[in-house]
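>>> no sequence on this one, just coordinates:
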């Protein structure tokens, strides 16, 4: 299937989906159709398969309905409606209630590190000077079957404390320190499927696959260690999706005779629709949830995607969209106020910088990180994210200072003196230029990230930043938005499909010069450029580049 055909598939809604109406006479409706990966037989035990089958039977079909509701809401916004707080749930927002509670090992989350589930990364992240490691099956992982299976094996070994790794090139040994960080597993978003596992001949939601295997193989050991099965839930768009997860958690807790609320989760507020339903999301998941998180990069992407037809909501260069802009500041402050009112933690966003080897450059990097983390801590966030262990000390020093000795978080900061945050504040675009330099940088970032992703690498260092799918999404949707609304760059050039195609050709030459001919020619840049062009110049915006990209992944 060509890139254009893939894009057509994901703009016309033709992707094959599960249907609760379909039924098979096969007594074993769950089928593993992926190629054999070493060690997978240890994962696909009868108990694990029974759980996966039960979850697919009871909950997979509803995902199709939830995604349909997303599409219906987006259609209304495309026609002129703007997102807003829901009048029908005002009683929940105004009510006096709190979440069930926070386990002891999750009360202090002042610095978290995130990254994919490869073996070396897991060891280094758990050993980093942080409180929590979020092991990621989502935006920083290109979910080839092999990487997904190996990731589950790696996490199982980490939970059991017997994970180790030997670098094949240097022979360096890696093993866990005695007191590793708390482990949280981020599952895939509801829009992503796991095509290598079918229920009633349909691919199951990747989120169910990730959740079921991680829970089944690790819950007992985690609880025995005084921790628990903890999850990050990405890209929720409504409280109805939170309600679905609450039902999944309750089902599993009952099935394994666990106390209600044993499973704990943190929800990322990284879509524009979700920011208007934070109280409701906390309420639906009140038995299991402990925190919300400002997933800022995906949030910027979602702002563009959700308001794509609104010509007055066009954003400038990505570099100009910082957390001190009006709509992002409102988002952060509202999340803190909402969480702390309900006794939930409010997590800040990602510092995606990578420490530089040059001392002067590294000083600039650390100064940028300090400014970002100072803003979050001052606002009242209880913790923050870093992408590299080399940034942990900087972030930790700042949050230590704001949280203070003897304390574990900033739940006491209520922000009650703040004026109510309105929908108009959350929807107000920021000022800034659309520059040719910014557009060309977007092109170079996106094409390099897509090339890495379709080769199986979802976490890529590019120009001093650790990029994942979210930043590539911003890069390509910004250009799409500028084309759609006939915007001009600051030098007067009209942004058109033709201009994009011309710049892409030129920037591919630049990338080849930067990487070297051998790396460029041995890579997948032609395929990446084809996909990038198709999703950026399509008349209808493709919801996620990972949807057509997933079908280009090798098994």
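Yes, it's here. None of these values were measured; they are calculated from a predicted model.
>>> C-alpha from now on. contacts and neighbour counts both.
Will do.
>>> enumerate every residue touching residue 211.
residue 187 (Cα atoms under 8 Å, 6 or more residues apart in numbering).
>>> neighbours around residue 185, how many?
For residue 185, the count of nearby residues is 25 (other Cα atoms under 10 Å).
>>> just confirm it is within a helix.
No: counting by DSSP: H, G, I helix; E, B strand; the rest coil, residue 185 falls outside a helix, being strand.
>>> measure it to residue 263 for me?
12 Å (Cα to Cα, to the nearest Å).
>>> now list whatever residues contact both of the two.
230-231.
>>> tell me what the helix or strand harbouring residue 477 is packed against?
Here residue 477 sits within helix 469-484, counting by DSSP states H and E. Helices and strands touching helix 469-484, by 3 or more Cα pairs under 8 Å, 6 or more residues apart in numbering; DSSP states H and E, are helix 296-306, helix 436-454, helix 525-537.
>>> please compare the first structure with the one that follows:
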């Protein structure tokens, strides 16, 4: 049934058969997916049109802000339904792709939660999508293990692993390997339906539940869409309303003005919001792309202590805690260094970052590597003590945070060194992504799609608005082309000629060039990247 070309309940499977696909793409799972798609795909498409229409207004000079038509929701007293016991304490969460070894190591780490990611840290090649669902189903049942094919090292799950939360793809992404009525199925529905169908009973039986992270929301109308999806699934399987629990990432500039409304729309299901800082910085660039007074400096200079980002963090905390919801902090993208001096510097930076979040009142924080768990946990323990969270930190004494604060220009310099670093990072990440790897250590940081988005969007913005670098050079397409050629040579030297020549660096450079030199800023690099990724799958299938 699960082989390529098979049809069930109107769904055509276009991807090649994978190990475990018969189990994951079983008839009943596809029936749920078909029902969800028929009911919710058209509205998803309308919501994408509404996104584009809102962006056109901002491009024409309007600025995002709090919605006058939903002022009553912001003023009224109301609370979310509640937070399950195993989600009350989320002081440190680790994130990573749904690859088998990663799933085991993350669940075994000294953290409270593992966010298993089908989104920014996974390049959604067909085999990764199917195998990722197999891995999570095995993990939920405590049956996951892995033996490294080279070293022979065995990995197994500890007795009391971290709580599992599944992050689905954003609403803008389709799954091209599954079609219904001749159209691709939204990737978000694929990830949600398959994880929910296969795991909700086993999760509830062991005292947990079907928990999700929702990325890249841009409005409360999109939150309402998700609320309707959850309500349908709960009713379909005779579950108590509110059984599905969700945390939403606030990682787009439009969404920061609708946090109360997002919590309200999802009040039966939501347990918290999260500061998705890297995507938020990218969204600031993308949303305000036509506004020359909002050009950001080097990515390295845009830190959480900058006024517009600190206001975002504080507003999220105040909004969440007023409604009884958790306010999760952002990602420390650092990875441990082998050199002792470098490692000390890494831990110092992580400590400073986490102290700012904990001091502001966040209930938990993110790391990308198990080696940072002890450091992050020590900071959060100092602030939380015996409390599971910081819901008592209301920030009621804060003056109201205004739209002007959230949109405030960011001080700092665009530099040649920063531009060259952006080029090297973006090329290496895109090369990995189109090769099927969405989570890549580069220069001491765990890069995912969000950080690569900042790298390429910054240069586009600098070209668009005639930014002058610290050495007096004007950023133009010609300067970018020159630097791209030079930095490709640097990358070749760093990774080695053999790795470079056997890799897909030229394809990545062409993708990077097309995105950076385009007249219009492309919404997401993963959209053209996915076309390259799926073409590889089609070629493999033909072979």
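Thanks, I have it. Just so it is clear, the model here is predicted, and its values are computed rather than measured.
>>> on that earlier part again, mean shift of the helix holding residue 477 of the first structure relative to the second structure?
Helix 469-484 of the first structure differs from its equivalent in the second structure by a mean of 0.3 Å after superposition (mean Cα distance after the TM-score superposition for the first structure).
>>> what packs against whatever helix or strand comes next after that helix?
Counting by DSSP H and E, the next helix or strand C-terminal to helix 469-484 of the first structure is helix 497-515. For helix 497-515 of the first structure, the elements it packs on are helix 436-454, helix 517-522, helix 525-537, judged by 3+ Cα pairs under 8 Å, 6+ apart.
>>> quick one: map residue 497 of the first structure onto the second structure.
When the second structure is aligned by TM-score structural alignment, the residue opposite residue 497 of the first structure is residue 477.
>>> before we move on, back to that, nearest to residue 193 of the first structure, of the helices and strands packed on helix 469-484 of the first structure?
Closest to residue 193 of the first structure of these, according to Cα to Cα: helix 436-454, at 16.2 Å.
>>> can you tell me what part of the second structure the closest one aligns to?
With TM-score structural alignment as the criterion, helix 436-454 of the first structure aligns to 416-434.
>>> buried residues in the matching stretch, which are they?
For stretch 416-434 of the second structure, a neighbour-count test (16 or more other Cα atoms under 10 Å) marks 416, 418-434 as buried.
>>> now do the strands in the stretch 201-350 of the first structure.
For the stretch 201-350 of the first structure, the strands defined by DSSP state E, counting those that start in this stretch cover 202-205, 230-233, 264-269, 289-294, 345-351.
>>> kindly reformat those as TSV containing distance to residue 361 of the first structure.
Formatted as TSV, the strands of the stretch 201-350 of the first structure follow (distance: least, Cα to Cα, whole Å):
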stretch	distance to residue 361 of the first structure
strand 202-205	43
strand 230-233	33
strand 264-269	31
strand 289-294	27
strand 345-351	16
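>>> could those go into JSON lines alongside mean neighbour count and distance to residue 549 of the first structure?
Converted to JSON lines, the strands of the stretch 201-350 of the first structure look like this (neighbours: other Cα atoms under 10 Å; distance: least, Cα to Cα, whole Å):
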{"stretch": "strand 202-205", "mean neighbour count": "25", "distance to residue 549 of the first structure": "16"}
{"stretch": "strand 230-233", "mean neighbour count": "24", "distance to residue 549 of the first structure": "21"}
{"stretch": "strand 264-269", "mean neighbour count": "25", "distance to residue 549 of the first structure": "23"}
{"stretch": "strand 289-294", "mean neighbour count": "27", "distance to residue 549 of the first structure": "26"}
{"stretch": "strand 345-351", "mean neighbour count": "26", "distance to residue 549 of the first structure": "24"}
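>>> for the match of helix 436-454 of the first structure, what is the distance to the chain centroid?
19 Å (Cα atoms, centre = their mean, to the nearest Å).
>>> check the mean deviation of that stretch from the first structure.
Looks like 0.2 Å for stretch 416-434 of the second structure (mean Cα distance after the TM-score superposition for the first structure).
>>> just tell me what residue 94 of the first structure corresponds to in the second structure.
In the second structure, residue 94 of the first structure lands on residue 75 (TM-score structural alignment).
>>> what is the end-to-end distance of stretch 185-197 of the first structure?
Start-to-end, stretch 185-197 of the first structure (Cα to Cα) is 20 Å.
>>> so it aligns onto which residues of the second structure?
Against the second structure, stretch 185-197 of the first structure falls on residues 166-178 (TM-score structural alignment).
>>> other residues contacting the matching stretch?
With Cα under 8 Å, 6+ apart as the criterion, stretch 166-178 of the second structure contacts 11-15, 44, 48, 115-120, 126, 184-188, 190-192, 195, 211-217, 527, 534.
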